[in-house]
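*Asks:* whatever this is, show me its structure:
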Amino acid sequence: MRIPLRDTVAVAAGVLAPLVAALVLLPLRTSVTHTNLALLLVVVVVAVSALGNRFAGALAALSAAAWFDFFHTEPYQSFHIQDRADVETAVLLLVVGSVVSQLAAYGRTMKRVAVTDATHLERLHGTTRLARSSTSSGDVVRRVREELVEVLELRTCRFEYGTLMGRPPRLDPDGTVKVDGWIWDLERQGWPEGETELRALAHGRYQGRFMMTPEPGSVPAPLEARLVAADLAAQAAAALDDDSVSAGRRS
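*Replies:* This next block holds a predicted model:
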């Protein structure tokens, strides 16, 4: 599975940013207390954590403590520390950097979750409003197809009317993916090869299916996004079911 570019950059920054900061602070090591230098390095750790992830933050804390030891404690250019106060400062830098980095990453995660939840809710509400106001189920199907591309980060998505053909991988309403009747480890293995179907069912009646093609090597959408996708498909199915019921009444 392809690692997101942002995570790769964050990990690289976790290793290199504290090193660069320690080098920049070299002219100050004789005029600024070691405690203040350590606090400046903590700022770098927080910045990496806010822009990256928890692993990058923890790596940055470890890197900051190591380069603080190497460049700013005697003997210089050595990972050996002579002064007990410097040992305590280095340990505190590691501990505080680790804790603060996790808090920063947690705050960033919560913000992302809140924004994502609001976006998902708007997708569902928008599709519901269209289903209520539109006289064409085709408009609802088209809207759902476009929303699925966005929420699951797909390359393409098409809708098939009619009977089921073949046994492609299937995204179920509970957010799991099944291949040949077995639950596919989506988080570890990524999307199955080829198209994955998402069936549109309303009142137990099959109306069709969305055939979804993910971007090659893309990271699968989280469970919350897959559940939203299933709800969107159910709305399309309900619109199609209403059309078929109305057609039956007219006939």
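
*Asks:* hey, let's count contacts and neighbours off CA atoms from now on
*Replies:* Will do.

*Asks:* which residue is the nearest non-sequential neighbour of residue 102?
*Replies:* residue 54 (5.7 Å; CA to CA, 6 or more residues apart in numbering).

*Asks:* that neighbour touches residue 101, doesn't it?
*Replies:* Yes - the criterion here is CA atoms under 8 Å, and residue 54 meets it with residue 101 at 6.9 Å.

*Asks:* between those two, who's got more neighbours?
*Replies:* Set residue 54 next to residue 101 and count neighbours by other CA atoms under 10 Å: residue 101 wins out with 31 against 22.

*Asks:* ok, that one touching residue 52?
*Replies:* No - applying CA under 8 Å, one finds residue 101 not in contact with residue 52, separated by 9.8 Å.

*Asks:* the host helix or strand of residue 187: which residues count as buried?
*Replies:* Taking DSSP states H and E as the criterion, the element that holds residue 187 is helix 186-189. Residues residue 186 are the ones in helix 186-189 that count as buried (16 or more other CA atoms under 10 Å).

*Asks:* quick one: contacts of it?
*Replies:* By CA atoms under 8 Å, 6 or more residues apart in numbering, the residues outside helix 186-189 that reach it are 1, 176-177, 219-220.

*Asks:* farthest pair in those?
*Replies:* 1 and 176 (17.9 Å; CA to CA).

*Asks:* looking at these two, which one has more neighbours?
*Replies:* residue 176 (16 against 13).

*Asks:* now do the one helix or strand residue 178 maps to: which elements does it pack against?
*Replies:* Counting by DSSP H and E, the element that carries residue 178 is strand 177-179. Judged by 3 or more CA pairs under 8 Å, 6 or more residues apart in numbering; DSSP states H and E, the packing partners of strand 177-179 are strand 170-171, strand 182-184.

*Asks:* let's see this one next, to set against the first:
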Amino acid sequence: MSGYRLHDGAALLAALVVPFLVALALVPFRTGLSATNEALIVVVAVVAVAACGTRAAGALAALSAAAWYDFFLTRPYERFAIAEGDAVQTAVLLLVVGLIVSQLAVHARRLRTVVVSDSAYLSGLQATARLAEGGGSAQEVVERVRRELVALLELRSCRFEYGALLGHLPRLEHDGGVWLRRGTRITQYAEWPEGETELRITGGGHYYGRFLLGPGTGRPLPPEQARLVAVALAAQAGAALDTAGLSRRG
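*Replies:* Have a look, this model is predicted:
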């Protein structure tokens, strides 16, 4: 998670600095450029920050852009004051357009991330299916799924355990939730619980074993879609074991 905090901090810093630098660079040309052209150039800086940052960074960039546009590019120069009515309108429009465009840019970036994630999930499922259909042994399919789970769920460890259930562990269920059932008490987790979490493997209605997931205590759960893909991968392993006709236990 520290990587995300560093990225967010860098994005917020860029939201303050980039519009300032762009407005400063326009100072030698402020008498030759129209107010509209100056505003458009500053908006480009807002979009650039928003495309790489967060919604908060995009909003901050829009505010920063409006402030530095006022300071450097409207009369009286080098003061946070605007003497001309047209300049006031331009500054307000710059702020409004900057806010709107920055939010659209962030939304578009997130959509691209979703598309990339969906493609990666589909690729993992297809690769496992091709291995099973191409005559790969059940053990090879199980190992392939184990490696996919490590990458998909960002696990520190993952192992497959054949046979009878030992212990009473939290479980990654078919709905993508992580639950622990103790009698009538049911606990649902929003982050990985302490220790290992099990993902049970069945095929043809028979229990074959489980993957024991070791993500690290206190880490947030991966996106629901990733957890559902993990369940689908486990089902492929169960189908391979059932097709192989291995001893059915449980």
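
*Asks:* from residue 163 of the second structure, how far off is the residue in the second structure that the residue nearest to residue 102 of the first structure lines up against?
*Replies:* Aligning on TM-score structural alignment places residue 54 of the first structure opposite residue 55 in the second structure. Distance of residue 55 of the second structure to residue 163 of the second structure, given as CA to CA, to the nearest Å: 49 Å.

*Asks:* and what of residue 32 of the second structure?
*Replies:* In terms of CA to CA, residue 32 of the second structure sits 79 Å off from residue 163 of the second structure.

*Asks:* more neighbours, the two?
*Replies:* residue 163 (14 against 9).

*Asks:* surely that one meets residue 211?
*Replies:* No - judged on CA under 8 Å, residue 163 of the second structure makes no contact with residue 211 at a distance of 11.2 Å.

*Asks:* give me the stretch of the first structure that stretch 108-119 of the second structure matches.
*Replies:* Stretch 108-119 of the second structure covers residues 107-118 of the first structure once aligned (TM-score structural alignment).

*Asks:* report the mean deviation for the matching stretch after fitting onto the second structure.
*Replies:* Superposed on the second structure, stretch 107-118 of the first structure shows a mean distance to its aligned partners of 2.1 Å (mean CA distance after the TM-score superposition for the first structure).

*Asks:* which residues of the second structure fall in strands?
*Replies:* 157-162, 171-172, 178-182, 185-188, 197-203, 206-214 (DSSP state E).

*Asks:* how near is the residue nearest to residue 25 of the first structure when sequence neighbours are not counted to residue 72 of the first structure?
*Replies:* Distance criterion CA to CA, 6+ apart; nearest residue to residue 25 of the first structure, sequence neighbours excluded, is residue 37 at 7.5 Å. Per CA to CA, residue 37 of the first structure is found 8 Å from residue 72 of the first structure.

*Asks:* if I look at these two, which residues touch both of them?
*Replies:* Common neighbours of residue 37 of the first structure and residue 72, using CA under 8 Å, 6+ apart, are residue 29.

*Asks:* who has more neighbours out of the two?
*Replies:* Applying other CA under 10 Å to residue 37 of the first structure and residue 72 shows that residue 72 carries more neighbours, namely 26 against 20.

*Asks:* contact partners for that one?
*Replies:* Residue 72 of the first structure is in contact with 22, 26, 29, 34, counting by CA under 8 Å, 6+ apart.

*Asks:* just the ones of those in helices?
*Replies:* Within the contacts of residue 72 of the first structure, residues falling in helices by DSSP state H are 22, 34.

*Asks:* just the buried residues from the contacts of residue 72 of the first structure, in ChimeraX please.
*Replies:* To isolate the buried ones among the contacts of residue 72 of the first structure in ChimeraX, judged by 16+ other CA under 10 Å, type:
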select :22,34
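
*Asks:* what is the nearest of the contacts of residue 72 of the first structure to residue 124 of the first structure?
*Replies:* For the contacts of residue 72 of the first structure, the nearest to residue 124 of the first structure is residue 22 (49.1 Å; CA to CA).

*Asks:* from residue 165 of the first structure, how far out is the residue nearest to residue 211 of the first structure when sequence neighbours are not counted?
*Replies:* Among residues not flanking residue 211 of the first structure along the chain, residue 197 sits closest, at 4.6 Å (CA to CA, 6+ apart). Counting by CA to CA, the gap from residue 197 of the first structure to residue 165 of the first structure is 11 Å.

*Asks:* please say which of the two ends up with more neighbours.
*Replies:* residue 197 (23 against 7).

*Asks:* what does the more buried one correspond to in the second structure?
*Replies:* So, by TM-score structural alignment, residue 197 of the first structure is matched to residue 198.

*Asks:* and its match, how far from residue 58 of the second structure?
*Replies:* Separation of residue 198 of the second structure from residue 58 of the second structure (CA to CA): 41 Å.

*Asks:* how about residue 105 of the second structure?
*Replies:* Counting by CA to CA, the gap from residue 105 of the second structure to residue 58 of the second structure is 8 Å.

*Asks:* give me the common contacts of these two.
*Replies:* 47, 50.

*Asks:* and the two? which has more neighbours close in?
*Replies:* When neighbours are counted by other CA under 10 Å, residue 105 of the second structure and residue 58 differ, and residue 58 comes out ahead with 31 against 22.

*Asks:* so the more buried one makes contact with residue 16?
*Replies:* No - the criterion here is CA under 8 Å, and residue 58 of the second structure misses it with residue 16 at 10.0 Å.

*Asks:* fine, thanks again, bye for now.
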